[in-house]
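**Student:** Fold the following for me, if possible:
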Amino acid sequence: MQYRSTRDKSIKMTSAQAIAQGLSRDGGLFVPESFPFFPTGMLERMTVLPYVERAVTIMKLFLDDFTENELRDYAAKAYGYPNFDHRDVAPVVKTAEHTSFLELWHGPTCAFKDVALQMLPHLLSASLDKTGETKDACVLVATSGDTGKAALEGFCDVPRTKIMVFYPEDGVSDVQKLQMTTQQGGNVGVAAVTGNFDDAQTGVKKIFSDEKMRERLNARGYFLSSANSINWGRLLPQMAYYVSAYCDMVKSGDIAMGDNINFCVPTGNFGNILAGYYAKKIGLPIGRLICASNCNDVLTEFIETGVYNRNRAFMTTISPSMDILVSSNLERLLFDLSGGDDARVASYMKALPDEGRYTVSGEIMNGVKSHFSCGRCSDAETKATIREMYKKEHYLIDTHTAVAYNVLQSYRSKTGDMTKTVVVSTASPFKFCDSVLEALGENTTLSGLDLIDRLATFTGVRAPEPLRTLRGKAVRFSESFSKDKMPDVVEQFLA
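**Tutor:** Have a look, this model is predicted:
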């Protein structure tokens, strides 16, 4: 299977080349030249398989550079115990007749990014060998909180790689910051950026498009790659948990094979919900994909109006992983819904930095409306939702999952659609202890690690081991830089 750039479809690569490179040199994102459809009986067969085999089945559809045995080996290493503390890896928890939660936070960093970022290092390392690449990979990451730690953990001491993570200085939780700044490993680097996530993400993209810098790094024996969801090797494993959730619901008898279900996804960079769209595209029976936004509701406004407009105040919220105004993966959806019109997509992507906005065609908008619904949720509503879920169901959710559940409730109230729906739960509530405790009416004047203990004591819910063991770890990375210094930071890191 060939992969092409969303901005110039004449650029084509194998899956291994696309994974190794991460981002196309024209700034576009790699997408499959075609999408396979589930062969007859495949979905039925997957219902009785464990998560590892389900993931292998999905990835093999798109990665013909890799053997099934290779993918099985990578998946076993990525998703086995103790990497993931739940035997189902991504369990589905039913809380009401029509509502379930897909828990994606049982991995080593307690966030959904683990599902992809425990797999990506294996795919990238193998891709270097398969493509005959002689240089080592320098993996650059911009994070709004969870991607950074998950990538650091996944790439820690992986041969032939170095990884540099940039995070917004005041845009992550105390626990997220501590997870990143205490990271061990001889090939890792972490730096704060004075600004927001979009500043960090824009800085990384500029480095990728800087030809002179690439030449300097090449001379040192490095090429640039990405662990953000702009990398196909990061996005593909996310498709597997949508399929797995459906299979688990069939297996439990909650739905019958062929029934449609909805997914409600807390969304910032659009990668997570795009993986759901791609799962639907290859045959998973999904009705609506409900895009849940916090106050930074650029995606919800786009789905409602067809106008993508980043010219707005950036809001810092209690769901920081969604505090994003430039949603990179939306580009892949535009390419798909435009019928692969790379020139049109390139014009939209040029307008975004030049004018801060673009308006899509009627054709694309019709496609958006046929698959996606949306809604927004304030911080006050987020806290009320956490409190409501804990009081009524004794089920503890984090600030991002609460945004999704609130939006789902609003969607049902407006539409009357009671299709069985899976809320995608993206992080452990213990990563956002201060906000969760405040929502529950408890003391939040303690420090980050003491807050973990307080939340566990108050709720009777045991904190995940990776967070409990943060206590006593030494901070290794404490520097912050302006976004214009990011290229210098990378070059110093590789010196």
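
**Student:** Could you use CA atoms for every contact and neighbour count after this?
**Tutor:** Noted.

**Student:** Surely residue 265 is in a strand?
**Tutor:** Yes: under DSSP: H, G, I helix; E, B strand; the rest coil, residue 265 falls within a strand.

**Student:** mind checking how far stretch 141-157 is from the chain centre?
**Tutor:** 11 Å (Cα atoms, centre = their mean, to the nearest Å).

**Student:** Kindly report the same for stretch 144-161.
**Tutor:** 14 Å.

**Student:** Now it: buried residues?
**Tutor:** 144-158, 160-161 (16 or more other Cα atoms under 10 Å).

**Student:** quick one: contacts of the lengthiest helix in the chain?
**Tutor:** Taking DSSP state H as the assignment, the helix of the chain that covers the most residues is helix 232-252. Residues outside helix 232-252 that contact it (Cα atoms under 8 Å, 6 or more residues apart in numbering) are 18-19, 22, 30-31, 43-44, 46-48, 51, 54-55, 58-59, 90-92, 102, 115-117, 119-120, 123-124, 227-229, 255-257, 261, 271-272, 275-276, 278-279, 284.

**Student:** Next step: these restricted to helices.
**Tutor:** 18-19, 43-44, 46, 51, 54-55, 58-59, 115-117, 120, 123-124, 271-272, 275-276, 278-279.

**Student:** unless I'm mixing things up, residue 169 is touching residue 478, no?
**Tutor:** No: judged on Cα atoms under 8 Å, residue 169 makes no contact with residue 478 at a distance of 10.1 Å.

**Student:** One more, so I can put them side by side:
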Amino acid sequence: MKFISTRGKGEIISSSEAIIKGIADDGGLYVPVEFPKLYDNLKKKMGLSYEELAYEIIRKFFDDIGDENLKEAIRQAYSGKFFVREEKNFLELYHGPTSAFKDAALLFLPQIMKAAKRKENINEEIVILTATSGDTGKAALQGFSNVEGFKVVVYYPEKGVSAIQQKQMVTQEGSNVKVIGIRGNFDNAQSGVKSIFGDNELKKKLKEEGFLLSSANSINIGRLIPQIVYYFYGYFDLVNKQKIKEGDKINIVVPTGNFGNILAAYYGKKMGLPIGKLICSSNENNVLTDFLKTGIYDKRRELILTESPSMDILISSNLERLLFEANNRDSLETKKLMEELNSKGVYSISPNAKEFLNDFYGDYANIHEVYDAIKYAYDKEGYLMDTHTAVGYVVLDKYRKETSDYRQALIASTASPYKFPRSICNALGIDISGKNDFEILNILRDNTNTNIPNNLKNLDKKEVLHNEVCDKDKMTESLLSFLRRTKND
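**Tutor:** Just a heads-up that it's a prediction; the model follows:
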């Protein structure tokens, strides 16, 4: 399998090269030259474990790594650390070390990067540069902590993540990790990281000093491909539980920020997985809803800080990969649209591309609808979900009422409710006045008779190891300062 850039420049490269580089030289994102039709083969193996299924799927994309290296990377990533569970049609993707769906990919990425680094005979230290709206940062820090040959720098909006998300990051141990808050929002952090990647002079200087830049955001194909696995796993689970028959189409519902998770579901559909509608669910930052309804992507609006902070995004990076498909893989058109977004803040797609989007449905949920959904699901079904998952739950209900399409649906449940305990207690009407988020964890546990994830217990007692904050235009300086200070540690 080879990989190409969505913007067309540059050569066709191997999977190990694409994984190491993260982003193409022309600023585009790597995509596979084709999608293997895997469903017909995999449906004969429905009893596979998550790890076995991951191997069957990922090996078709990352085939130059070597089968044994890939098996070892998967074992190191998932064995005893991560599992997926389907319950009441919620596909729970948060049973990992950071209690968010990002673990599925960010436990695997360091392992596959290590293998790719060996394959490419790279001696430089690889610097993983990541912007986070809350969950990616901690998952990247956790996955890469103390992995030899790598450093990790995470930027997060200082006032744009939950107290628990922030504490998870700033207490991260590891001699090779750095967490930096920025005075700005997630889009500022993401734009800053992309700007660093686009600075060829800087990259040249860093290479002379022994560093190569790469990314752990879902712009890295090494992070995106593993996310396909859980949609196959969830589908087969529905068949095994006799909720559907093999071959029945299901709808997939994803609370969406950077568009990576729902794109992985779309890739699964291209590989033959029987998916009907891909239901893209947004919070009040509903730029994707407007795009799917009108074909116009317009980021020229105020970013709203919500109680589903991982979705507080106005520039959904992975949408570029979908545009590439929607434009019949026309890299020049994709490049033009991305340049328009950068210079004007808006672009409009062609009628043919808009027709292509019929696989998708987009809508959004406000905080009142989210609270009502959390309370309803808990009171009526005994199911406790977080604010992001609730966005998906609300939008699925809107979709069904609008279309009368009541076929089975899987809702991607992307985070533990314990990552946002204040919001959950408010939704359930539990009195938490005067309590901090860490006291509220225990109140939520006691009131719902559910368990606090082990990784969030006693988080408040951990020592803060990262307290640097910088202006959004000083991100390069903070990166260089860290790298030079810790060179060859």
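
**Student:** Overlay them and tell me the TM-score.
**Tutor:** Laid over one another, the chains give 0.97 as their TM-score (TM-score structural alignment, normalised by the length of the second structure), with 483 aligned residues with a Cα RMSD of 1.0 Å.

**Student:** Take the buried residues of stretch 144-161 of the first structure and keep only those in helices.
**Tutor:** Judged by DSSP H, helices contain the following of these: 146-155.

**Student:** Residue 298 of the second structure matches what in the first structure?
**Tutor:** Aligning on TM-score structural alignment places residue 298 of the second structure opposite residue 309 in the first structure.

**Student:** Which residue is the nearest non-sequential neighbour of that match?
**Tutor:** residue 357 (4.2 Å; Cα to Cα, 6 or more residues apart in numbering).

**Student:** same thing with residue 384 of the second structure?
**Tutor:** Using Cα to Cα, 6+ apart, the nearest residue to residue 384 of the second structure is residue 378, at 5.4 Å.

**Student:** And for that neighbour, the neighbour number?
**Tutor:** When neighbours are defined as other Cα atoms under 10 Å, residue 378 of the second structure has 15 of them.

**Student:** about what we covered before: which one of the ones in helices among the buried residues of stretch 144-161 of the first structure is nearest to residue 386 of the first structure?
**Tutor:** Closest approach to residue 386 of the first structure among those (Cα to Cα): residue 146, at 19.9 Å.

**Student:** how about the closest one, what's its partner in the second structure?
**Tutor:** Under the alignment (TM-score structural alignment), residue 146 of the first structure pairs with residue 135 in the second structure.

**Student:** Relative to residue 308 of the second structure, how far out is its match?
**Tutor:** As judged by Cα to Cα, to the nearest Å, residue 135 of the second structure and residue 308 of the second structure stand 11 Å apart.

**Student:** ok, now residue 260 of the second structure?
**Tutor:** For residue 260 of the second structure relative to residue 308 of the second structure (Cα to Cα), the value is 17 Å.

**Student:** The first structure: which residue goes with the residue nearest to residue 384 of the second structure?
**Tutor:** Going residue by residue (TM-score structural alignment), residue 378 of the second structure aligns to residue 390.

**Student:** Repeat that for residue 269 of the second structure.
**Tutor:** Using TM-score structural alignment, residue 269 of the second structure pairs with residue 280 in the first structure.

**Student:** Identify the residues contacting the residue lying closest to that match once chain neighbours are set aside.
**Tutor:** Leaving out its chain neighbours, the residue that sits closest to residue 280 of the first structure by Cα to Cα, 6+ apart is residue 286, at 5.7 Å. By Cα under 8 Å, 6+ apart, the contact set of residue 286 of the first structure is 260-263, 280.

**Student:** for residue 439 of the first structure, same thing?
**Tutor:** 383-384, 386-387 are the contacts of residue 439 of the first structure under Cα under 8 Å, 6+ apart.

**Student:** Take the residues you listed and map them onto the second structure. Which survive?
**Tutor:** Compared against the second structure with both residues aligned by TM-score structural alignment, their matches' Cα atoms under 8 Å, the contacts of residue 439 of the first structure retain 383-384, 386-387.

**Student:** related to what we said a few turns ago, and the match of residue 146 of the first structure, what does it touch?
**Tutor:** Applying Cα under 8 Å, 6+ apart, the residues near residue 135 of the second structure are 98, 100, 102, 165, 310.

**Student:** Residue 192 of the first structure too?
**Tutor:** Contacts of residue 192 of the first structure by Cα under 8 Å, 6+ apart are 166-169, 478-481.

**Student:** Show me which of residue 169 and residue 478 of the first structure is the more surrounded one.
**Tutor:** residue 169 (20 against 11).

**Student:** quick one on the thing from earlier: quick check: the two most widely separated of the ones in helices among the buried residues of stretch 144-161 of the first structure?
**Tutor:** Using Cα to Cα, these span at most 14.4 Å, a distance reached by 146 and 155.

**Student:** In space, what's closest to the corresponding residue of the second structure for residue 427 of the first structure - neighbours in sequence excluded?
**Tutor:** Counting by TM-score structural alignment, residue 427 of the first structure lines up with residue 415 in the second structure. Nearest residue to residue 415 of the second structure, sequence neighbours excluded (Cα to Cα, 6+ apart): residue 100, at 4.3 Å.

**Student:** how about the one you found, what's its partner in the first structure?
**Tutor:** By TM-score structural alignment, residue 100 of the second structure lines up with residue 111.

**Student:** same check, this time on residue 431 of the second structure
**Tutor:** Under the alignment (TM-score structural alignment), residue 431 of the second structure maps onto residue 443 of the first structure.

**Student:** these two touch, right, residue 203 of the second structure and residue 210?
**Tutor:** No: between residue 203 of the second structure and residue 210 there is no contact, the gap being 10.4 Å when judged by Cα under 8 Å.

**Student:** Now which residue in the second structure aligns to residue 363 of the first structure?
**Tutor:** Checking TM-score structural alignment: residue 363 of the first structure goes with residue 352.

**Student:** What are the boundaries of the helices in the stretch 251-400 of the first structure?
**Tutor:** Applying DSSP state H, counting those that start in this stretch to the stretch 251-400 of the first structure gives helices spanning 271-281, 298-305, 330-337, 342-355, 362-371, 379-393, 399-415.
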